[in-house]
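1. Provided below for reference: sequence and predicted model.
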Amino acid sequence: MKKTILMICLGFVATQVVAQDPVPIKPRVLISTDIGGTDPDDNQSMTHLLMYSDLIKLEGLVSSPSYGQGSKEEILRMINLYEKDFPKLQGHNKDLAEPDYLRSITKQGRKGGAPFRGYQTSTEGSEWIIKCAKEKNDQPLWVLVWGGLEDLAQALHDSPEIRNRIKVYWIGGPNKKWSANSYAYIVENFPDLWFIEVNSSYYGFFSDNNVPDSVKSSDYYDRYINEAGHLGKDFKNYYNGEIKMGDTPSLLYMLDGNPDKPMRESWGGSFENIQHSPRIVLNKPSSLKDTVAFCSILEFHLQGPKTNIPKDSVCFWMEVPYGKSVQKWPGYHLGNGEYVIRYIPKKAEILHYKFNSKIPELDGLKGSIVIDNHWPGKKHESDYVLGNNWYSDKSDKEFYDGKLQGGKTIQKWRTNVLMDWAERWNWLR
């Protein structure tokens, strides 16, 4: 009778949580995050990271806000909350990271985007990336980027030899839009970098398509978190507790199977090798006859007066409607009357824009372009050619979650991941 009950219980558990595949060795991880900025999903992902810190060797927490008001103080605030819950958490798992250690590896990176060249000056964060990458260790340093690439680009510029000692998983998409110059610097100068560029698959993590009610975005907090501990009470402050956690797939990728094999299935997605990063160079505004893939680099090179404006300084703006507001993107003077701006659209849409400047030849220019949702799309002569270890969202239609390329490669594991996390929230009861 006891055996029968046990088998029934085990069967029930198996339907709820499918254990991830074992990771060959505990990975060395550094997180670069724009936490504290305009999107509070980084706070949700930071909570998840802290509660799973036993499964990785965490070596750095770098604040890299290319946009917004993020800072390392916000990381430290999250660690303080974790510290209050630490006795209960440690009672269930002795391997969780010590709060004081986490504080010691928290560093401030660049605040704001890089100029057109893609880098500027070193920061505490970029220097920490270099230090960790150069540590004597047979294992690579995994740099998981939840925001802009400015500190990573700076580290590569200052110490290009680390290219062979790091591997990158980047949550791109909207972050790519804010970090266009640093991204362009990296793909142009380090195409041989080992890099997973995730522009859309990560959306699958907060997709409610085909998931049970118990783990729907709006239900999970009340069912499984419900103010558990100080971290649980704080979690309610972000999207009213609704699950987003768009950066979490980068960590999930490290927790499930062999991270050296990006084409495998894993909690953090499954990816394919890409050979080019699309870059379209225009010498005049585009029209609706032009179509590009989302997350492509649009690079406008415009001619204007030869002036004394310093090279690589902002002197005009690209204005793009965003809901009821307008977003502005900086354009630069390259010298000798050449003016340039990079813009990376984050989604499929019909994009309208205009240029604003005190320079008459640039002021008031308008254009439109069609953005489709198939990345990286067709090739162009001006594309950046990539090496053998650059990976991105699977392009086959069978992996789309609605309009989201590659979304199903992560969405299919959502229930397993969240039920696994529910067990850890229970530690705080």
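-> Great, that's in hand. Not measured: the values here are computed from a predicted model.
2. could you use CA atoms for every contact and neighbour count after this?
-> Noted.
3. stretch 350-360: how far from the chain's middle?
-> Averaging C-alpha positions (C-alpha atoms, centre = their mean, to the nearest Å) puts stretch 350-360 28 Å from its chain's average.
4. what's the answer for stretch 122-134, then?
-> Using C-alpha atoms, centre = their mean, we find the averaged C-alpha position of stretch 122-134 to lie 19 Å away from the chain's own average C-alpha position.
5. stretch 116-124 too?
-> Relative to its parent chain, stretch 116-124 has a centroid offset of 19 Å by C-alpha atoms, centre = their mean.
6. which residues does that stretch contact?
-> By C-alpha atoms under 8 Å, 6 or more residues apart in numbering, the residues outside stretch 116-124 that reach it are 107-110, 114, 150-151, 153-155, 157-158, 181-185, 312, 332, 341.
7. check contacts around the residue lying closest to Arg165 once chain neighbours are set aside.
-> If the residues on either side of it in the chain are set aside, Arg165 comes closest to Pro140, at 5.2 Å by C-alpha to C-alpha, 6 or more residues apart in numbering. By C-alpha under 8 Å, 6+ apart, the contact set of Pro140 is 28, 133, 165-167.
8. next one for the comparison:
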Amino acid sequence: MEMKRREFLNRAAWSATGALMVLGTGVGTAAHAFAAPEPGHRDGAGHDRHRPRVLVSTDIGGTDFDDFQSMVHLLLYADRLDIEGLVSSPYGPGTKADILRVVDAYEHDYRNLKTYSPHYPSPGRLRAISKQGAFDTATSAGFGEPTEGSRWIVKCARRSDSRPLNVLVWGGIDDLAQALHDAPDILPKLRVYYIGGPNKLWAVDAYNYIETHHPELRIIESNATYRGFFTGGDQTGEWGNEAFVEQHIAGHGALGDFFAAQSAQVKMGDTPSVLWYLNGAQDPVQPSWGGQYVRVWDGRKTVFNRLTTARDTAEVYGVVEFALKVPEGYSARNTARMMIDNRTAGPFPAAVNEGRVLRFRFSPRDPKVWPYVIQSDHPDLDGLSGAITATPPSAERAGTPSTMHPYWWTDDQDPAFAESPWVGAKHVSRWRLEYLSEFATRMDRCKVPAS
């Protein structure tokens, strides 16, 4: 096993070096949009300028265990990044306390980690930059009141530092939407890597606000590509999702044991956003461990003015709105919401009364049929039902870059790069042995100090 591991570590080192040499030649809109500053300089705060500034917004402790795993991975690479913020955001019951649980494990391993690099931040530093964001998803407007987390995003973005602020969104995009609403001047400083898909379902109103009011945001919207981290690729032997945890994570310091306690298998769906800054030139059209993307296209929102059936289609990962006529007698005292796909735990798109229509909004997170039923205290609405079928965009539409979103990138729709049905996922899974080999070496740092 050790010989095989060294072989893949060598491959990873060659791949990283080769990729940087090739990707560094990228020019044009993509390269400029995500370019890093010249290495070897420091800003006024003494930070190494070659390390990217990173702020993570996470729904850790919410509906899925994988944010805990991705946070462990992030902290193991904290010497490669200039982490400026860890923000607890929707959806679900998670809070800042869940971030601090991972920091507590990091503190146990910090003595060993810092022998490998002086750039590992102290546990105290990580606690100081951990902030509480919104507890609930945004209103239909896409924003609400400022939070500690949204204010921290604004503060970091406004710092006197020539480097962009890279915001990695692992959950709801609500705190970023609030920050942009409160301080639109920060937009040119931001580079966003958004793990969408299910997170877009939870936070569709905040997403809709950003997409319509800040179309020039520089953003990668990874709705399916990220799934390549745990789907596809070589999963034989020690590289399987369960075998990797057993052999390379469990028993590797406090962080390894914390990781394994969350699940006996690798998921880490948010980790491609971190890999993006560890391998590659941050050019969306070029290969990288964090994926490879294409310009987004127009026409991703579908609006229906009636109830629909499964014969009606809308774009998967797009925004769907139902603008239904307000029934007679419906007043401000009435409420209505949609239960989507029999999801009894929500989220429930709530009706917004616009005078003549009630508007419901959601985002289909998978390519399939999505049934819905309206729940209301108004008898003419309660029990109304329907369905839509979420489908991929046509090749013609997906191949025509948006005229409204010049710096917005999303999943490659080419079937050759899909881990069916997840489009673009092979752009991540193809590197599985490389990034897992590197991760295994990082986990070893938790066990023993540098010699």
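-> Sure thing, it's come through. What you are looking at is a predicted structure, and each value in this text was computed from that prediction instead of being measured.
9. just to revisit the earlier point, just among the contacts of Pro140 of the first structure, which is most surrounded?
-> Neighbour tally across these (other C-alpha atoms under 10 Å): the maximum, 27 neighbours, falls on Ala133.
10. any idea how many residues pack against Glu2 of the second structure?
-> Taking other C-alpha under 10 Å as the neighbour definition, Glu2 of the second structure ends up with a count of 7.
11. Pro198 of the second structure too?
-> Taking other C-alpha under 10 Å as the definition, Pro198 of the second structure ends up with a neighbour count of 18.
12. likewise for Lys267 of the second structure?
-> The local packing count at Lys267 of the second structure equals 21, with neighbours defined by other C-alpha under 10 Å.
13. hmm, back to that, now, the contacts of stretch 116-124 of the first structure that are in strands?
-> In strands, judged by DSSP state E, the following of these are found: 107-108, 332, 341.
14. and the gap between the residue nearest to Arg165 of the first structure and Ser277 of the first structure?
-> Taking C-alpha to C-alpha, to the nearest Å as the criterion, Pro140 of the first structure is separated from Ser277 of the first structure by 24 Å.
15. now do Ser214 of the first structure
-> As judged by C-alpha to C-alpha, Ser214 of the first structure and Ser277 of the first structure stand 39 Å apart.
16. quick one: which of these two has more around it?
-> When Ser214 of the first structure is set against Ser277 and neighbours are counted by other C-alpha under 10 Å, the residue ahead is Ser277, at 23 against 16.
17. in this structure that one contacts Pro376, no?
-> Yes: counting by C-alpha atoms under 8 Å, Pro376 is a contact partner of Ser277 of the first structure at 6.6 Å.
18. closest to the centroid, which residue in the second structure?
-> Ile195 (2.2 Å; C-alpha atoms, centre = their mean).
19. contacting residues for that residue?
-> Contact analysis of Ile195 of the second structure by C-alpha under 8 Å, 6+ apart lists 168-171, 221-223, 226, 270, 273.
20. and Asp205 of the second structure, by the same measure?
-> Listed by C-alpha under 8 Å, 6+ apart, the contact partners of Asp205 of the second structure are 138-142, 361-362.
21. which of the residues you listed map to contacts in the first structure?
-> Counting by both residues aligned by TM-score structural alignment, their matches' C-alpha atoms under 8 Å, the first structure reproduces these contacts from those: 138-142, 361.
22. please tabulate those residues in JSON lines, including the columns distance to Leu75 of the second structure and neighbour count.
-> Supplementary listing: these in JSON lines, determined by distance: C-alpha to C-alpha, whole Å; neighbours: other C-alpha atoms under 10 Å:
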{"residue": "Ala138", "distance to Leu75 of the second structure": "29", "neighbour count": "25"}
{"residue": "Thr139", "distance to Leu75 of the second structure": "33", "neighbour count": "15"}
{"residue": "Ser140", "distance to Leu75 of the second structure": "35", "neighbour count": "20"}
{"residue": "Ala141", "distance to Leu75 of the second structure": "34", "neighbour count": "11"}
{"residue": "Gly142", "distance to Leu75 of the second structure": "31", "neighbour count": "21"}
{"residue": "Arg361", "distance to Leu75 of the second structure": "36", "neighbour count": "23"}
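23. nearest to Asp411 of the second structure, of those?
-> Arg361 (22.2 Å; C-alpha to C-alpha).
24. how about the closest one, what's its partner in the first structure?
-> Pairing criterion TM-score structural alignment: the partner of Arg361 of the second structure within the first structure is identified as Arg342.
25. wait, its match sits on Ser296?
-> No: look at Arg342 of the first structure against Ser296 with C-alpha under 8 Å: they stay out of range, at 10.0 Å.
26. okay, now the residue nearest to Ala398 of the second structure when sequence neighbours are not counted: neighbour count?
-> The shortest distance from Ala398 of the second structure to any residue other than its chain neighbours is 5.6 Å, reached at Trp297 (C-alpha to C-alpha, 6+ apart). Summarising burial for Trp297 of the second structure: neighbours were counted as other C-alpha under 10 Å, giving 21.
27. go on, the one 10 residues further on?
-> The local packing of Leu307 of the second structure (other C-alpha under 10 Å) involves 16 other residues.
28. just tell me what it corresponds to in the first structure.
-> Residue pairing (TM-score structural alignment): Leu307 of the second structure is matched to Pro285 of the first structure.
29. so who does the match of Arg361 of the second structure touch?
-> 180-181, 297-300, 331.
30. how far away is it from Val281 of the first structure?
-> Using C-alpha to C-alpha, Arg342 of the first structure is found at 9 Å from Val281 of the first structure.
31. what sits in contact with each of these two?
-> Jointly contacting Arg342 of the first structure and Val281 under the rule C-alpha under 8 Å, 6+ apart are 298-300.
32. just the buried positions in the longest helix seen in the first structure, please.
-> Secondary structure assigned by DSSP state H gives helix 72-92 as the longest helix of the first structure. If you call a residue buried by 16 or more other C-alpha atoms under 10 Å, then helix 72-92 of the first structure has these buried ones: 72, 74-76, 78-83, 85-86, 89-90.
33. superposed on the second structure, what's the mean shift for that helix?
-> On superposition with the second structure, the mean distance recorded for helix 72-92 of the first structure (mean C-alpha distance after the TM-score superposition for the first structure) is 0.9 Å.
34. can you tell me the SS state at the residue mapped onto Thr441 of the second structure from the first structure?
-> With TM-score structural alignment as the criterion, the equivalent of Thr441 of the second structure in the first structure is Glu423. Applying DSSP: H, G, I helix; E, B strand; the rest coil to Glu423 of the first structure yields a three-state assignment of helix.
35. re earlier: which part of the second structure matches the longest helix of the first structure?
-> If you align by TM-score structural alignment, helix 72-92 of the first structure falls on residues 96-116 of the second structure.
36. show me how far that stretch is from its chain's centre.
-> With C-alpha atoms, centre = their mean as the basis, stretch 96-116 of the second structure stands 22 Å off its chain's centre.
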